[in-house]
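Novice: Here is my input, please return the structure:
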Amino acid sequence: MRVFVTGASGWVGASVVRDLRAHGHEVLGLARSDQGETIAREAGAQVLRGTLDDLELLQQAARDSDGVIHTAFNHDFTRFAENAAQDRRAIEAIGAALEGSERMLLVTSGLAGMVAPGQLADEDDRPSGDFPRYSESAAQALAARGVRAGTVRLAPSVHGLGDHGFVPILIGIARSTGISAYVGEGANRWAGVHRLDAAPVYRLALEKGLPLPVYHATADEGVPFKAIAEVIGRQLGLPVESREPEHFGWFARFAGAEIGATSVRTREALGWAPTQPGLLSDLDQPGYYAA
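Specialist: Purely as a prediction, here's the structure:
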């Protein structure tokens, strides 16, 4: 297949490109900067320079491909609403270019806001009405119009050395406050997946013709947040203590959230079997804490 990948230089996107290329697929990767172009080329992509605001460019790339994997998203949380709207416009434009064809689209979303405390989300669960990102709802709207569209929900921690996501944020908060903290009893759970395990979910879904509307890229179903804090505290030599949500600032919504999820249906439908280290063992190595 010829696959168009947005965010081809990103933490997840570059791994998707490498995995596609390792399995014989041709990849056109979107990159918005010189640095991004270098990363995407090193991963094995042909590079298309542009941004998510270049809607006609996105549409032409989609028309010229057998499938589209949309991993790009601006994670600047100070302007999250604008970035979510940009994401939706890009998905809608790509979907319009694919409408009436057999070409496939996979978008990327998350697991926040899926279930109540003590429960694990599965692929049939749907985000609550206050979920701030439109990726999945945009894909569902396209599917209702006959577009072959699906969603990969990523675990809150897509980990691995070089990670710059949620766990490094927690490490930064621990360093700045002198405490590796958790909320309440720390029993809320996070799913986790190594980025090298997440990437094949996208490829397998396309190769198998999108057998499901939603896929869970989750290897660890639910790691107690307190256990994450304990590993961080041990590695940094800091006390591990319970704190009120305000301790985490803008990150409080995630620190206290239940973001656990199963991936049973995804594994069965795709034959996906994670092989990389789990979240806690991956975090328990000095390389994660290099200043």
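Novice: C-alpha only now, for contacts and for neighbours.
Specialist: Will do.
Novice: buried residues in stretch 151-161?
Specialist: Thr151, Val152, Arg153, Leu154, Ala155, Pro156, Ser157, Val158, His159, Gly160 (16 or more other CA atoms under 10 Å).
Novice: If you could redo that for stretch 102-120, that was the one I meant.
Specialist: Those buried within stretch 102-120 under the rule 16+ other CA under 10 Å are 103-115, 119-120.
Novice: what's the span of it, first residue to last?
Specialist: Between the opening and closing residues of stretch 102-120 there is a gap of 33 Å (CA to CA, to the nearest Å).
Novice: do the same with stretch 238-247
Specialist: 15 Å.
Novice: Which residues does it contact?
Specialist: 174, 178-186, 229-230, 233, 252-253, 255-256 (CA atoms under 8 Å, 6 or more residues apart in numbering).
Novice: Restricted to helices, list the residues you listed.
Specialist: Judged by DSSP state H, those include Ala174, Ala229, Glu230, Gly233, Ala252, Arg253, Ala255 as members of helices.
Novice: Quickly note the distance from the second one to Ala261.
Specialist: Shown here: Ala229 relative to Ala261, a distance of 20 Å by CA to CA.
Novice: Could you do Asp282 as well?
Specialist: 19 Å.
Novice: Looking at the two, which has the bigger crowd around it?
Specialist: More neighbours surround Ala261 than the other of Asp282 and Ala261, with 29 against 17 (other CA atoms under 10 Å).
Novice: To compare against the first, here's the next sequence to fold:
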Amino acid sequence: MKVFITGVTGYVGFAVAQQFLSHGYQVSGLVRTQEKAEQLIKLGISPVIGDLADLILLAECTHAADGVIHTAISHNSDMEKLDVLAVDAMLEGLEGTGKTFVYTSGTLIYNDTHHDVVDEDSPVKPLPFLQWKAIQEQKVLTAAERNICTVVIRPALVYGRGGGLVGATIQRTKLTQFAKYVGDGLNAWSTIDVDDLANLYACAYSFASTGSLFNAASRELITTKDLMIAIGKIAGVAEIESCSYEEAVHVLGPAAWGASINQRISGLRAEQQLQWSPSANSIVKEMEKGSYQAMAKIKR
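Specialist: Predicted coordinates:
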């Protein structure tokens, strides 16, 4: 079985690729450079050099594969345009085949969940800059009518392997010595370990019904206050305290919005339908005793 993965060298995409390799799949992946291609070859992954703008290439790769997993996203002003065109090209390459296409979305399209725990049946309320992501989800799900086994996965806060938003926040905190939470810090986020997430992709690829939507979240919640306390300890910041939203915007920019909201997400549908169960260290344990401890050894 051949699976094609976009974003194969990314934080999530690489973990997904390793998961599929461990299950005996032939994995190919989209990469930008020859250097990254050579690294993938050493790991048993067949590289395809290109990017999301190479629409003909994407269509060819999806047509040649037995299934496709889309984890790539461009972090520039063309993010929306590139994703829309790339997904259109890949769906066209899969149309009429019955093959699987897994699309990566995110739980931020729920907006602030306040004190409610939301699931896949809950309405999404994306802010304007995320409206396109909700539209992409619906396009992918309705493509089931084109004889494509479509699946959408919405990861919550992804952690593990010393990376992701947690890793980036540790590095920024070390640099700025700014380790503060917004308001009382009692707003909470659901979490998912990157390897548990990769396992979910594999389970969804194998067991999901066409037109399925899954939140990727463990049963663990962490408040932003507790998260910043743990990050502050690793980063060597002595005082972790509250700040106003305006102060957070000054330091964090648009990311302050995410730090101020709740993301209380249920992942029970995936547990019930996909024979999947998250089993990794909690986010706190991973910071106290796991992969993020390596950052504490970096000279300040």
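Novice: ok, the buried residues of stretch 151-161 of structure 1 vs Ile91 of structure 1, which is closest?
Specialist: Thr151 (11.3 Å; CA to CA).
Novice: Give me the subset of the buried residues of stretch 151-161 of structure 1 lying in helices.
Specialist: Per DSSP H, the buried residues of stretch 151-161 of structure 1 never map to helices.
Novice: Tabulate those in CSV, adding columns for distance to Thr51 of structure 1.
Specialist: Shown next, in CSV, are those (distance: CA to CA, whole Å):
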residue, distance to Thr51 of structure 1
Thr151, 21
Val152, 21
Arg153, 22
Leu154, 22
Ala155, 25
Pro156, 25
Ser157, 25
Val158, 23
His159, 26
Gly160, 26
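Novice: Just the ones of those in strands?
Specialist: Mapping the buried residues of stretch 151-161 of structure 1 onto strands (DSSP state E) picks out Thr151, Val152, Arg153, Leu154, Ser157, Val158, His159.
Novice: Including distance to Ala96 of structure 1, could the residues you listed go into CSV?
Specialist: Putting these into CSV (distance: CA to CA, whole Å) gives the following:
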residue, distance to Ala96 of structure 1
Thr151, 17
Val152, 20
Arg153, 22
Leu154, 25
Ser157, 32
Val158, 30
His159, 33
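Novice: Now for these: which two are most distant?
Specialist: Top of the distance list for these (CA to CA): Thr151 and His159, 19.8 Å.
Novice: Give me the neighbour count for Pro128 of structure 2.
Specialist: Pro128 of structure 2: 9 surrounding residues under other CA under 10 Å.
Novice: how about it, what does it touch?
Specialist: Pro128 of structure 2 neighbours (CA under 8 Å, 6+ apart): none.
Novice: repeat that with 10 Å
Specialist: Ile109 (CA atoms under 10 Å, 6 or more residues apart in numbering).
Novice: ditto for Gly44 of structure 1
Specialist: Gly44 of structure 1 neighbours (CA under 10 Å, 6+ apart): 8, 14, 17-22, 26-29, 38.
Novice: export those to CSV and tack on secondary structure, neighbour count and distance to Leu212 of structure 1?
Specialist: Shown next, in CSV, are the contacts of Gly44 of structure 1 (DSSP: H, G, I helix; E, B strand; the rest coil; neighbours: other CA atoms under 10 Å; distance: CA to CA, whole Å):
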residue, secondary structure, neighbour count, distance to Leu212 of structure 1
Ala8, coil, 35, 24
Ala14, helix, 27, 24
Val17, helix, 34, 22
Arg18, helix, 22, 23
Asp19, helix, 22, 21
Leu20, helix, 24, 20
Arg21, helix, 17, 23
Ala22, helix, 12, 24
Glu26, strand, 19, 24
Val27, strand, 27, 23
Leu28, strand, 24, 24
Gly29, strand, 30, 25
Thr38, helix, 15, 34
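Novice: Break down the stretch 1-150 of structure 2 into its helices, ranges please.
Specialist: 11-22, 34-42, 55-64, 79-94, 131-142 (DSSP state H, counting those that start in this stretch).
Novice: starting at the chain centroid, how far to the second one?
Specialist: Read it as helix 34-42 of structure 2. 23 Å (CA atoms, centre = their mean, to the nearest Å).
Novice: Remind me what it packs against, helices and strands.
Specialist: strand 26-31, strand 46-49 (3 or more CA pairs under 10 Å, 6 or more residues apart in numbering; DSSP states H and E).
Novice: which element is Ser281 of structure 1 on?
Specialist: helix 279-283 (DSSP states H and E).
Novice: start and end residues in structure 2 for that helix, please.
Specialist: Counting by TM-score structural alignment, helix 279-283 of structure 1 pairs with residues 283-287 of structure 2.
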